[in-house]
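**Student:** Build the 3D model from these lines:
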Amino acid sequence: MKKIMIIALSGLFLFPSCVGKKKYKELQSQYTKTQDLLNTATIKLNSCEERRKSLEDRLGDMKQTNQDLIQSSKDLTMLTSKGASNLEKSLESLQEKDLKISRLQDALTKKDSVTLALVTSLKKEIGLDDEDIEINVEKSVVFISLSDKVLFKSGSYTITTRAREILGKVATVINGKPDFEAMVEGHTDNVPFNGGGVLIDNWDLSVKRSTAIVRALQELGVKPNQLIAAGRSEYIPLVPNTTPENRSKNRRTKILILPKIDQFYEMIEEEMKTLSEE
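**Tutor:** The predicted structure is shown next:
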């Protein structure tokens, strides 16, 4: 259109003689208005083009944002599902742990009950009120501690008549509990042994006294596979070996009554300790 107008106006200029002066001015004014309109339209068109481009850019950004939101929603759903699953597993784990602790506590309670019953049984069976005989619990183990003067003559490992009387009652208790073992520990003071013969030192003396007690219990009907002989020599004193009275206390024989399931109880205690540290 612009070209047609230019050609027409050029014709007017080429042939001025064919157009009147008044008409020429009208055409020239119309051309100017048309040119202004064209310029305005061009400006608006450019503005629209820029706006269109801006909108297209915004649309692209919005599409990308929408995609990101969709992906985020999927990720969140996945994380939420995973979190719920982990929470459920954690709850199940806590429930299992609580159940295990409850069972272990029941087992330990049972162990304490067995220990108490054993102490009561021993005290009832032996029935002695003697300062040289002690029935007690040490580190969850029931033991009978017999003074040296009750069992043996000085420097000897020959059992006295009084000892056989006491051991007969101990044997009755052990025989009534086939799932238990009896470990006999011999202890001496720190005075070096010089009795000669087959014994060399306090190690020999403590072990020999222990085996003498074991043989006596076996003769009294205790099964040999329930008996353990051990000698501790002078190295686990009750009191310092500084006086004759203290040395007399340290010369003793301990009979430890051990359930054969003690290893199981030790395992339980260790697991309880592990659980408490978690």
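
**Student:** going forward, measure contacts between C-alpha atoms and count neighbours the same way
**Tutor:** Noted.

**Student:** Ala229: what's it in contact with?
**Tutor:** 183-185, 207, 210-211, 214 (Cα atoms under 8 Å, 6 or more residues apart in numbering).

**Student:** Next one: it relative to Ser210, how far apart?
**Tutor:** Separation of Ala229 from Ser210 (Cα to Cα, to the nearest Å) stands at 6 Å.

**Student:** for comparison, sequence B:
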Amino acid sequence: MIKRLLILTLVIFTSTSCVSSKLYKELEGKYSNLKNDYDTLNADSESVLSDKNALQNQFDQLQSEYDATVLERNQLQQDVTALQKKYDALNDSYTALEQNSSKAIADNVQKNRELLAQLDAKETALAAENNRLLKLEADMQERSQRIAELEALIASKDQAMRDLKDAISNALTAFEGKGLTVEQRDGKVYVSMENKLLFKSGSWAIGSDGRTAIEQLGTVLADNPDIAVLIEGHTDNDPFSSGGQIANNWDLSTKRATAIVQILNENEAINPESLTAAGRGEFAPIATNETNEGKARNRRIEVVLTPKLDEISKLLNND
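**Tutor:** Sure thing, here's the model as predicted:
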């Protein structure tokens, strides 16, 4: 546009050569001013164009960054949406779990209370059992002591009976092989004397050898006052038929046992309270009654010597 003004001014100048110098100078001054303005505007235009290009580059860069940011924003939005869905699902699961947990906790609390009640009951029962066990242990210790005392007493009685058997065997040695035996069994001493040593058939009168044997037995018994003496009369199974004072074998066996007691009672050192007579008749045989030898063995007097168990009875009664 400035160029056009200059050209127009030049044309006017050439066409009006007759213009005054004053006007020419004015026009020349205006031209100079216009040219300066043109140069200034041209420089400004180039600067503006440079700024515009720089701004365009910045704009393009910002546009690229914007587009990238939009893409990143969209991706983040998708991620946020996906995470929100996961969060909602987890929140729903947590809510359900919390509800279930509350019920489970309540159930567990109730179960714990029941278990604690059972535990208290068990502890109470255990304490009672411990007390009972302590009492039982004390009772067992006491009973163990009594058992030891009983065993000592029994051992002492057994030894006394062995000594008694030996003493009787020694006292009656002269009658061995004559129908007299001495043995110990079941804590007792048994002195067995066949009738051939003591009585004639059908009689309860004791012969001289028999009396001697009974008196020697009495001497040993007198030295052992703590012995209970049971005299049993026995017969074979032949019916008693002599009549008179004897009714039957039972009667005969009783009279023979009583005759032995009478001789023992003559020894003042023997306490009569320790003597007992009994008749067993033919009802306690030790051999067959089918032979003469068996019948001879069944016709006998048995003296059963038993230790008195007063001390043992006292220990037992203390229980």
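
**Student:** Please enumerate the shared neighbours of Ala229 and Ser210 of structure 1.
**Tutor:** Contacts common to Ala229 of structure 1 and Ser210, judged by Cα under 8 Å, 6+ apart, are 184-185.

**Student:** So in structure 1, which helix runs the longest?
**Tutor:** For structure 1, the helix with the greatest residue count under DSSP state H is helix 21-126.

**Student:** Buried residues, whichever strand or helix holds Phe13 of structure 1. List them.
**Tutor:** Secondary structure assigned from DSSP states H and E places Phe13 of structure 1 in helix 2-14. Neighbour counts over helix 2-14 of structure 1 (16 or more other Cα atoms under 10 Å) mark 9, 12 as buried.

**Student:** on that earlier part again, and the next element down the chain from the longest helix of structure 1?
**Tutor:** strand 133-138.

**Student:** That next one against structure 2, how far on average?
**Tutor:** In the superposition with structure 2, the average deviation recorded for strand 133-138 of structure 1 is 1.4 Å (mean Cα distance after the TM-score superposition for structure 1).

**Student:** Show me how far that strand is from its chain's centre.
**Tutor:** 35 Å (Cα atoms, centre = their mean, to the nearest Å).

**Student:** again, but for stretch 205-216 of structure 2
**Tutor:** Distance of stretch 205-216 of structure 2 from the chain centroid (Cα atoms, centre = their mean) equals 69 Å.

**Student:** What of stretch 25-33 of structure 1?
**Tutor:** 98 Å.

**Student:** for stretch 171-186 of structure 1, same thing?
**Tutor:** 36 Å.

**Student:** start to end distance for that stretch?
**Tutor:** Stretch 171-186 of structure 1: ends 18 Å apart by Cα to Cα.

**Student:** Over which residues of structure 2 does it lie when aligned?
**Tutor:** Across structure 2, the stretch matching stretch 171-186 of structure 1 (TM-score structural alignment) is residues 218-233.

**Student:** Show residues contacting that stretch.
**Tutor:** By Cα under 8 Å, 6+ apart, stretch 218-233 of structure 2 touches 164, 167-168, 171, 252-258, 260-261, 264, 267, 269-271, 274-281, 300-308.

**Student:** Name only those of these that count as buried.
**Tutor:** Looks like the contacts of stretch 218-233 of structure 2 have 164, 168, 171, 252-258, 260-261, 264, 270-271, 275-281, 300-307 buried, using 16+ other Cα under 10 Å.

**Student:** All set now, cheers.
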